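Peer 1: got a structure for you, letters missing:
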């Protein structure tokens, strides 16, 4: 659990330290701007920016019932963040599995990718897609 929050926490703490330094050197506006930028980045790179994660078995069960894709991801992954941002509101139609929280999800990704934990990995209609084009997936979810 702590591993998921380590990078965002370090980012927020580093931003706070830089902002305090800027405020002490007489640049309060720069301090506020830097604090906001680092805070937004910390939130975007945290698990908060993603829909609630499910266990892999539950995600697969829901996917079988409604046909939605299963998206395997991990916090701090720039490609996962790009996919999540580009999907926008339709991201809620997918079933998200955090491979750092769910060992079964990590095992599923390793089985798909030949031993690596390459994310995002999307399983749609039983077909795996490693780091798919966000536009393509958005089109699939819009149907």
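Peer 2: That came through, no problem. Because the structure is a prediction, the values reported are computed rather than measured.
Peer 1: Please count neighbours and contacts with C-alpha atoms only from this point.
Peer 2: Noted.
Peer 1: Please enumerate the strands of this structure.
Peer 2: Ranges of strands in the chain, per DSSP state E, are 70-73, 95-98, 121-124, 127-130.
Peer 1: next, the one to line up against it:
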């Protein structure tokens, strides 16, 4: 199993375990509420919520061509999820790099953040910005596209 799916699968397994325990103790109503919540947590922490990741090299190349920012992220990061959700449909216009899947992307993030893999790190015009405000990121999108 790939590392990016470990957290979502852990949420699902914990939800199934907790729901089963509650149902066996005679509380199926709570179990019926709890399991969907765990599945929801799994979904929002999965790679499915984020646009398809590309390599750091490809993202930088595309960004140089179209001027769109590059977002370095990782599954399970609450700040990355906040950025993604606050950007809404505009998130699809950014280039997303999962640092757990791309060693070069992780290295770039460490270089920009004093050796730490702090995400989201957004690259705009070759300059890294760590955990920027989503409204600011939205302003960095080219308006002509």
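Peer 2: The structure has been received and is ready for your questions. This is a predicted model, so every value here is computed, not measured.
Peer 1: on that earlier part again, next, format the strands of the first structure as JSON lines and append mean neighbour count and distance to residue 136 of the first structure.
Peer 2: Formatted as JSON lines, these follow (neighbours: other C-alpha atoms under 10 Å; distance: least, C-alpha to C-alpha, whole Å):
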{"stretch": "strand 70-73", "mean neighbour count": "29", "distance to residue 136 of the first structure": "14"}
{"stretch": "strand 95-98", "mean neighbour count": "26", "distance to residue 136 of the first structure": "17"}
{"stretch": "strand 121-124", "mean neighbour count": "22", "distance to residue 136 of the first structure": "12"}
{"stretch": "strand 127-130", "mean neighbour count": "15", "distance to residue 136 of the first structure": "11"}
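Peer 1: Give me the contact list for the longest helix belonging to the second structure.
Peer 2: When the second structure is parsed with DSSP state H, its longest helix is helix 6-24. Residues from elsewhere that reach helix 6-24 of the second structure (C-alpha atoms under 8 Å, 6 or more residues apart in numbering): 28-32, 34-39, 41-43, 45-46, 75-76.
Peer 1: picking up where we left off before, same list (the strands of the first structure) but as TSV, adding distance to residue 24 of the first structure.
Peer 2: Below are those laid out as TSV (distance: least, C-alpha to C-alpha, whole Å):
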stretch	distance to residue 24 of the first structure
strand 70-73	40
strand 95-98	40
strand 121-124	45
strand 127-130	47
